[in-house]
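Participant: Got a predicted model here, sequence first, then my questions.
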Amino acid sequence: MTFIKIDPDRVDAVAGHLDDRADAVEEERKNISRASADNHDPVESVVTATEALPGFLAPSSGSQSFGGVSQGLRSLADELRARSQEARDLNSSGITMQSPDGSPSYCYYLPDPPAGTADVEAYWNATDTVATVREYNSQSVQNARSESAELVEALNSADGRASSGRTVDEILTETAKHQDVPTYGAAYVSAVGVETYLDLVEKFGARHTTYTPSDTPPMNMATKEFDAEGAAADVGVLGHIFAAASQPDVTICDSNGQPLDLVDEVESAVEEDGERGRMRFSHRGGACTRPDRWDAGGGCVSCGGARGERIQDGF
């Protein structure tokens, strides 16, 4: 995974300087155009180079005209500001990244090049765009919050549908598309809460369990059938999400901006007195494990490095 670290204030300062330069170019364009017109015999190339166009017809940033240069500077300034705002929004959403010294830093996330990518530089040139940055950061956070709420609603409804009309299967299918994105995972776990997150395993088990009434005496008996494969697929999505959220570089904060320790949160949830705590203890392996991605095995070791080791030790 790749987090692009930036200093939003300094980036905004650079964007401001680019805007100033664009204003200067535009002013010079007007001066040259005016001087050419005042001489009553304007040079055609000067007219073309200094022609003012409406915004929707503005020349491309690669144009050699004054308008093209000015537009290119403003476009670059807007791109820089978009990235700094994404980093700020991610931080204000309760998701921060850590610098090597452990201090929080402003970053935005982008997916690593796929294995076997021949031209890595070309990959980053094509990937590090405003649209992609928004897709994997602010939009990812919004999707995680809405889809986690939808899932809880659907699991608790009588017909297995959320108010949006989507079924549990439909919601999980969409969720699985983003399950390995750290920003999505962090926002998902944060929105649901660790306790409710662990309780989802039980609900997945219940939705894959059917009871068929007996047609022979005793009539009050029923045959229980459990779709282990279906339940495992559902829980597997949770494992991916928790794995993405529990990376050492990712910090989740509560509504007050205070960092949450996922290990402590899981330990607190499974240590709750009574049946609820015991059920969470038995479910925590499925909800917190994704063994196909990390080599370490056992409990949350598979989805959080040192954090996982602490959870394993606690169990």
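Facilitator: Arrived safely, thanks for sending.
Participant: contacts, neighbours, all on C-alpha from now
Facilitator: Noted.
Participant: Would you state the helices of this structure in chain order?
Facilitator: Ranges of helices within the chain are 8-38, 44-50, 66-92, 120-127, 130-136, 138-156, 168-176, 182-192, 194-207, 228-245, 262-270, 275-287, 306-314, based on DSSP state H.
Participant: So which of those is the most surrounded?
Facilitator: The densest packing among the helices of the chain, expressed as mean neighbour count by mean count of other Cα atoms under 10 Å, is seen in helix 182-192 with a mean of 26.
Participant: In terms of secondary structure, what does it contact?
Facilitator: Counting by 3 or more Cα pairs under 8 Å, 6 or more residues apart in numbering; DSSP states H and E, the packing neighbours recorded for helix 182-192 are strand 95-98, helix 138-156, helix 228-245, strand 250-253.
Participant: Check it against this one:
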Amino acid sequence: MAYVYLHEEDLQAFIDSLKSFTSSNISELDSISRANTERDDPADIRDKVEWWALPHVRIGDLSLTADELQVRLNQAVEMNSNGITPMDGDLISYYLPDGVEDTPANVMIYNGEAVTNGAKDAEALQQASGSPDGVSEDGRTVEQVLDDMARYQDVPAYGDAVVATFGGVDYYLDFVLNLQWHYNSVDKEGVLHVDRDGLDQAVDVLGRVLASATNSESTPEGYDSWSDAMYESVTVKGHRGRMSALNALLAADDAVYDTNTLVDLADRFEDLSFDGAAASSTPDSLQGWYDDDYGVRYDEGKALRGYSMDPLYGVTMAMGNNPEAAFKYLNPDGQMSNGQWVPGEQSKKRWELLTGREWDSEVGLDGFTAAMAGNSAMRGSDNADTAAAATWTVARSMEFAVDQVPFASYTEAMKENLSVVVANTAEEGVNIATSGSTMGLGLYSDDDSKTDDDVKSLYTTLVYRLIDNENAAATITSAFTSAAMADYPNITTPGQLEDKYEKVGNVYGYLNAIGSERLTDLKKASTAEKKAASDAKGTMVSVFTTVVGAGIAGPGAKLAWSVGTTVTKPIMVDQLAPDDLPDVDGPVTPESTRRALQAQAYAEAVNQGLITDPEAFSPEYLQDSSGQPYSWYSTDPDGTTTFNLDNPPTSEQKDGVHDWANAIGPEHDPEAAVRHANRGINTGIGEGRSLIEGDSEEGEDRAITINKS
């Protein structure tokens, strides 16, 4: 989001001066025009002084500028007076979403009109949900109102107006609790049916609206902060069922809550007791004869059936959308010492609490790992202390995920969250794949009994546990492949070509061997589990070849990122456009992937000018079996040949490029670029696989041991 800051008095003075200037100039021009008309245009200047003439047009432009500035100033004054937008000293501001053009119309839409529309939509939603026919006074259904709300769900002024119109956080949460009945129905046999998808969609909209409200400068009436209002709302006796509603709103997809709100709320929520109850056990009302926390004959009001009551679930889920909040919460104190991050006592105690508490047995660790993912993105911070602190927490996150969480407890959401953590350690991951170490990551830094092999095994075990999830596999593969290629932005010698493709081959061999091992271990699993793992392995290969080819053919760049940057969310494969992740042509096998990688390496050798003999590009070598020229190459007027392969290359292209490489032989490849490429690929893949499979057919002498329990 962006705020545009203005100085009210200075800008108003400028606008007034500009309006005065334009007014006096227009009066002068009108006076000249009248005089000229009365004298029958003696100097032939009519086209220079009438209303259509250039001077009038330019003065009109200035007048329009003054009006547009006034709109912006008026909106800033209105937003500031309502406490919605921030101030910076004497400067007031108005809001615009990122990427939205700063025009008077847009300024009004996302400020004053957002307040009006927020209040109107909040009223309509309450009317529609409460009326017998399910329609508001303005004729909209609940779903239609929610659709309209989704257009402005991330606008702070809108969110603040919605929550205020409901009457504050208490009533907003109560509305969510009551809204569940809109999505429930009872059939003729008296069986309750819940439209969970419909309710989830509604909660996602309302969650993002609440998140945007926390990003305004306004606070709920009667409270000093949004976190105060939320905490009091869910802990007041008789209404503690509201926790389920707040958790649902905090966990809404892509809802970005204010940083301080999340950190303060989590700090207070961690003191609330919780017994690990599963989200699916949450009823629609909290009533009973006795509870350790609620007492005898308790009634804690309505709850959101099937949603978590874990106090830390929702707030940690929200931290997955706000890396700064995740970092601040997980790293409250500490300092650098001798080049290493040393956590403070508060950080240690918090980590002990989070790793030792009872989480919701179904979704609790989805939240904790979301916060881990958010924190890991801060490894890319320009601030060395921040990056070091985030790295310390990443190491503890990996240790917790492998050593304290049984593999059977991993959910698909956990796998995707942890894939972000792994992706943000891609440089260290590539070091392991190339027979190096995780130096700099600090795994097991507090345990002198652990060896470097233990560290590699822990890291690889985590990758093994994630790689059967398609989105996780895509995220890890994209990060590792990008990191492997980062040292070779411009290949100028066959030796560099060999080094590049050896490292890329290491990554493929390492990840493919882990994926193959996971598939083997799933032989007795359900058909669905085996298919998911097989799909993930296929996606891994597709991502790998696409990222490698991005530097040669172009498409697929969305799957690659530069080392030094970090990822905040996993790649969601089903949301990618076909051009971002094209299907691999033909069956996915190690040999077909090797041939694709060779074809890409040969193409890069050609395009980088490493094949220096012009005879290598003789038409006789660049035609198919029927004598037709290949469509995937072109020759420039200067005689330079370029290989333009699809990304990834098709089966026909792979065959054609290999036929060309075999045909030119060493005779027309004096620098042995093709041989260098082949040697790099074969060596890299072999070394990467051997780390997992061992050096012998029996799999002995493995450098890495995977913990599969």
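Facilitator: Yep, that arrived. Since the model is a prediction, treat every value here as computed from it, not as a measurement.
Participant: Kindly provide the TM-score of these chains.
Facilitator: Once superposed, chain against chain, the TM-score is 0.77 (TM-score structural alignment, normalised by the length of structure 1); 268 aligned residues with a Cα RMSD of 2.4 Å.
Participant: that older thread, among the helices of structure 1, which comes closest to residue 222 of structure 1?
Facilitator: Shortest distance between residue 222 of structure 1 and the helices of structure 1, using Cα to Cα, is found for helix 194-207: 15.5 Å.
Participant: Is it possible to get CSV of the helices of structure 1 that adds distance to residue 103 of structure 1?
Facilitator: What follows is those, written out as CSV (distance: least, Cα to Cα, whole Å):
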stretch, distance to residue 103 of structure 1
helix 8-38, 16
helix 44-50, 49
helix 66-92, 13
helix 120-127, 26
helix 130-136, 23
helix 138-156, 22
helix 168-176, 31
helix 182-192, 18
helix 194-207, 24
helix 228-245, 18
helix 262-270, 18
helix 275-287, 29
helix 306-314, 17
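Participant: between those helices, which one is nearest to residue 252 of structure 1?
Facilitator: helix 182-192 (6.3 Å).
Participant: Need the contact partners of the closest one.
Facilitator: Contacts made with helix 182-192 of structure 1 from outside it, assessed by Cα atoms under 8 Å, 6 or more residues apart in numbering, are listed as 93-95, 109, 136-137, 140-141, 143-145, 148-149, 178-179, 197, 241-247, 250-254.
Participant: tell me, stretch 604-616 of structure 2 lands on which residues of structure 1?
Facilitator: Across structure 1, nothing matches stretch 604-616 of structure 2 (TM-score structural alignment).
Participant: Now which residue in structure 1 aligns to residue 267 of structure 2?
Facilitator: Residue pairing (TM-score structural alignment): residue 267 of structure 2 is matched to residue 313 of structure 1.
Participant: Its match: what's it in contact with?
Facilitator: When contacts are taken as Cα under 8 Å, 6+ apart, residue 313 of structure 1 is in contact with no other residue.
Participant: how close does it get to residue 263 of structure 1?
Facilitator: 11 Å (Cα to Cα, to the nearest Å).
Participant: Give the equivalent position in structure 2 for residue 238 of structure 1.
Facilitator: Checking TM-score structural alignment: residue 238 of structure 1 goes with residue 206.
Participant: Hmm, its match is touching residue 249, no?
Facilitator: Yes - with contact taken as Cα atoms under 8 Å, residue 206 of structure 2 and residue 249 are classed as touching, separated by 6.7 Å.
Participant: Residue 194 of structure 2 matches what in structure 1?
Facilitator: Under the alignment (TM-score structural alignment), residue 194 of structure 2 pairs with residue 226 in structure 1.
Participant: residue contacts, that match?
Facilitator: Applying Cα under 8 Å, 6+ apart, the residues contacting residue 226 of structure 1 are 205, 208, 209, 210.
Participant: If anything else comes up later, I'll come back, but that's it for now.
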